[in-house]
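> Just need the structure, nothing else, for what follows:
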Amino acid sequence: MKAELHIQTARRDTRTYLKKTYVTPPFNVADITEDKRANQLTLMLMSSSPGVLDGDEYQLQVDLAEGCSLELQTQSYQRLFTMKQSATQQMRVQMAAGSAFCFLPHPVVPHAQSSFSTVNTIHMADGCSLIWGEVLTCGRKLNGEVFQFSNYHAITQVFINQRLCIRENLLIEPATMNLKSIGQMEGFTHQASLLYLNEQGLVPAIREAITGYLSQQTGILFGISATPAPGLLIRLLGQQGEQLHTCLKTVARHLPQTTKSQPESVAYVI
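The predicted structure follows:
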């Protein structure tokens, strides 16, 4: 199935609103913003399909106008069903000056013999704020399908003013890789990442708060790296998708997404 989704936001006074949306089955979009007076718009991406099927081709486009703030949520775990060939997805995000975007989808669950590739391309202008996360599981663990999928390939590239700033290339082919070795999964079954870019953010203070929070979590391994542009890249390894997803959401809730300067005396606590 070939499916498309296109979201356009605009700003009226201080509020972000949904200017235009175009979807084809199985996609749908719902406005779940709780505070209608708030600047941020919260949308939920829904699907009538039980998951990604063999031969599916998804095209997703999100356009944020100047000064807009959007949080895009997902409805449930994304299941990649058993495939004879493969499925693909392309997501493109266009962020005008001073806009903010947060996307932390539910974990991906690749079933046995599934093959999936996705390319995420994000274009940011000046003064933007981005929170982008991903959680990948080993498959249906309770069904004995631990790393039984064929391959999973995800490329995420971020451009700031047309200049490539970040390029993530995640490729897992269990049949050809020793995932238990050093530098791979090292005995863990789930992994997650969170990218935060904000030129106004207080990166040292934020990093200290995130480190303190993640250090208190049991059963995970994490690392935090500075990015070429002001921001952080967080990587997590664990045994449970829900735990890693909760960690990402908790961290994201405490990340400043304002595009205005923050006082240097501000302290961040998670």
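> alpha carbons only for contacts and neighbour counts from here, please
OK.
> what about the strands in the stretch 1-150 of the chain?
2-12, 15-23, 27-31, 40-47, 57-64, 69-74, 78-80, 87-95, 100-103, 108-110, 115-124, 129-136 (DSSP state E, counting those that start in this stretch).
> Take the ones you listed and lay them out in CSV including distance to Leu233 and mean neighbour count.
What follows is these, written out as CSV (distance: least, C-alpha to C-alpha, whole Å; neighbours: other C-alpha atoms under 10 Å):
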stretch, distance to Leu233, mean neighbour count
strand 2-12, 26, 17
strand 15-23, 27, 16
strand 27-31, 29, 15
strand 40-47, 23, 19
strand 57-64, 22, 20
strand 69-74, 19, 21
strand 78-80, 23, 21
strand 87-95, 19, 20
strand 100-103, 14, 22
strand 108-110, 19, 24
strand 115-124, 15, 20
strand 129-136, 10, 23
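> As a markdown table, those strands with distance to Ala154 would be great.
As requested, the strands of the stretch 1-150 of the chain are arranged in a markdown table below (distance: least, C-alpha to C-alpha, whole Å):
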| stretch | distance to Ala154 |
| --- | --- |
| strand 2-12 | 19 |
| strand 15-23 | 23 |
| strand 27-31 | 21 |
| strand 40-47 | 19 |
| strand 57-64 | 14 |
| strand 69-74 | 18 |
| strand 78-80 | 14 |
| strand 87-95 | 9 |
| strand 100-103 | 15 |
| strand 108-110 | 11 |
| strand 115-124 | 5 |
| strand 129-136 | 10 |
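> and of those strands, who's closest to Cys165?
When the strands of the stretch 1-150 of the chain are compared by C-alpha to C-alpha, strand 115-124 sits nearest Cys165, at 9.9 Å.
> I'd like the structure of this one too, to check against the first:
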Amino acid sequence: MSMTGTLRMKAVCRGDKTVVADTYFDGAFKVARPVYFQENEPTVYSLHVGGGYVGGDRYHTDVVLEQGAKMTLTTQSAAKVYKTPNEPVYQSMAVSLAKGSVFLYVPDPLIAYEQARFQQETIIHMEKGATLLYSDSITPGWSKSGHPFQYEWIRSKLKIYEDGSLQMYDHLFLKPNHQQLFSLMQMEGYTHVGSLFIISPMLGQDWQKELEQILAPYEDHIRSGFSELKNSGCAIRILANASHVIEEIILQCANWMRRKLDQEPVQLRKY
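Okay, here's the model as predicted:
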């Protein structure tokens, strides 16, 4: 089946510096030249040149980090999913992380408009000793009625394997027609949802207390929770009423982890 957009890239170590040694893109996906906000670590921006996702679109991204490589991947702007009357939008991503590599994925929010259907599947294979920070956020788009949650459904699946063994499976499914999303144990009065998954041998023993301190200043504006993963990792979920609040918390958590890795704070400089 033909793809609407394809992106592949590989990051490798050359001395103390990580370089993007192999890049391929096709269709609606493009990628800008790596930016070195930190001297030895590239930040890569993926671009969608079509203006938005429409019914039947299919996208795939492959990312490989070789041993010791460090890279941040982000997007130029939010992914806008419009009406999909016949077929949903499908997006997949495959990530391979070798020992000692550090991969930070911080895309802009997914905005789902009225009558949108969107399915995303991400599979990550990592060797023990690699570090992963994977984030995601979902926002309801504008609708003519002015009511939120006018999209048909959103499904997002994430599988993380370590040394070939499945360590985590996350399945987020939002379907407003069959659910009262504002109700208890669902969105609980909030409109935006964000997720962050961190796996690293450097997470440490006191990460729960440290994470509580990061989230504490936002308590009046969000509902959040986190849990421990069995492979030196944690999963964080955030409910809020504004995208920028979730983005700020994700960056705070990312920079908290980067300090543990003796890395400088991440800089995206999009606006």
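> Could you give me the buried positions within the lengthiest helix in structure 2?
Across structure 2, the longest stretch assigned as helix under DSSP state H is helix 243-260. Residues of helix 243-260 of structure 2 classed as buried: 243, 245-247, 249-258 (neighbour count, 16 or more other C-alpha atoms under 10 Å).
> any chance of those residues in TSV, with distance to Ala69 of structure 2 too?
Listed next are the buried residues of helix 243-260 of structure 2 as TSV, based on distance: C-alpha to C-alpha, whole Å:
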residue	distance to Ala69 of structure 2
Ser243	30
Val245	30
Ile246	27
Glu247	25
Ile249	25
Ile250	22
Leu251	21
Gln252	22
Cys253	21
Ala254	17
Asn255	18
Trp256	20
Met257	16
Arg258	14
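> Isn't Glu152 of structure 2 up against Pro140?
No: judged on C-alpha atoms under 8 Å, Glu152 of structure 2 makes no contact with Pro140 at a distance of 10.8 Å.
> on that earlier part again, looking at the strands of the stretch 1-150 of structure 1, which is nearest to Glu208 of structure 1?
Comparison of the strands of the stretch 1-150 of structure 1 against Glu208 of structure 1 by C-alpha to C-alpha identifies strand 129-136 as nearest, at 17.7 Å.
> what range in structure 2 does the closest one sit on?
Alignment of strand 129-136 of structure 1 against structure 2: residues 131-138, by TM-score structural alignment.
> what's the mean distance for that stretch versus structure 1?
In the superposition against structure 1, stretch 131-138 of structure 2 averages 0.6 Å from its aligned positions (mean C-alpha distance after the TM-score superposition for structure 1).
> Tell me how far that stretch lies from the chain's centre.
4 Å (C-alpha atoms, centre = their mean, to the nearest Å).
> Which residues outside it are in contact with it?
Here stretch 131-138 of structure 2 makes contact (C-alpha atoms under 8 Å, 6 or more residues apart in numbering) with 100-112, 192-201, 243, 246, 250, 254.
> repeat that for 7 Å
Stretch 131-138 of structure 2 is contacted by residues 101-107, 109-111, 192-200 when judged by C-alpha atoms under 7 Å, 6 or more residues apart in numbering.
> same check, this time on stretch 65-79 of structure 2
With C-alpha under 7 Å, 6+ apart, stretch 65-79 of structure 2 has contacts from 10-13, 18, 41-47, 52, 96-111, 270.
> First-to-last residue distance for it?
24 Å (C-alpha to C-alpha, to the nearest Å).
> Which stretch of structure 1 is it matched to in the alignment?
Stretch 65-79 of structure 2 maps onto residues 64-78 of structure 1, going by TM-score structural alignment.
> Counterpart of Phe188 of structure 1 over in structure 2?
Per TM-score structural alignment, Phe188 of structure 1 is aligned with Tyr190.
> Would you agree its match is in contact with Asn241?
Yes: using C-alpha atoms under 7 Å, Tyr190 of structure 2 is in contact with Asn241, at 5.4 Å.
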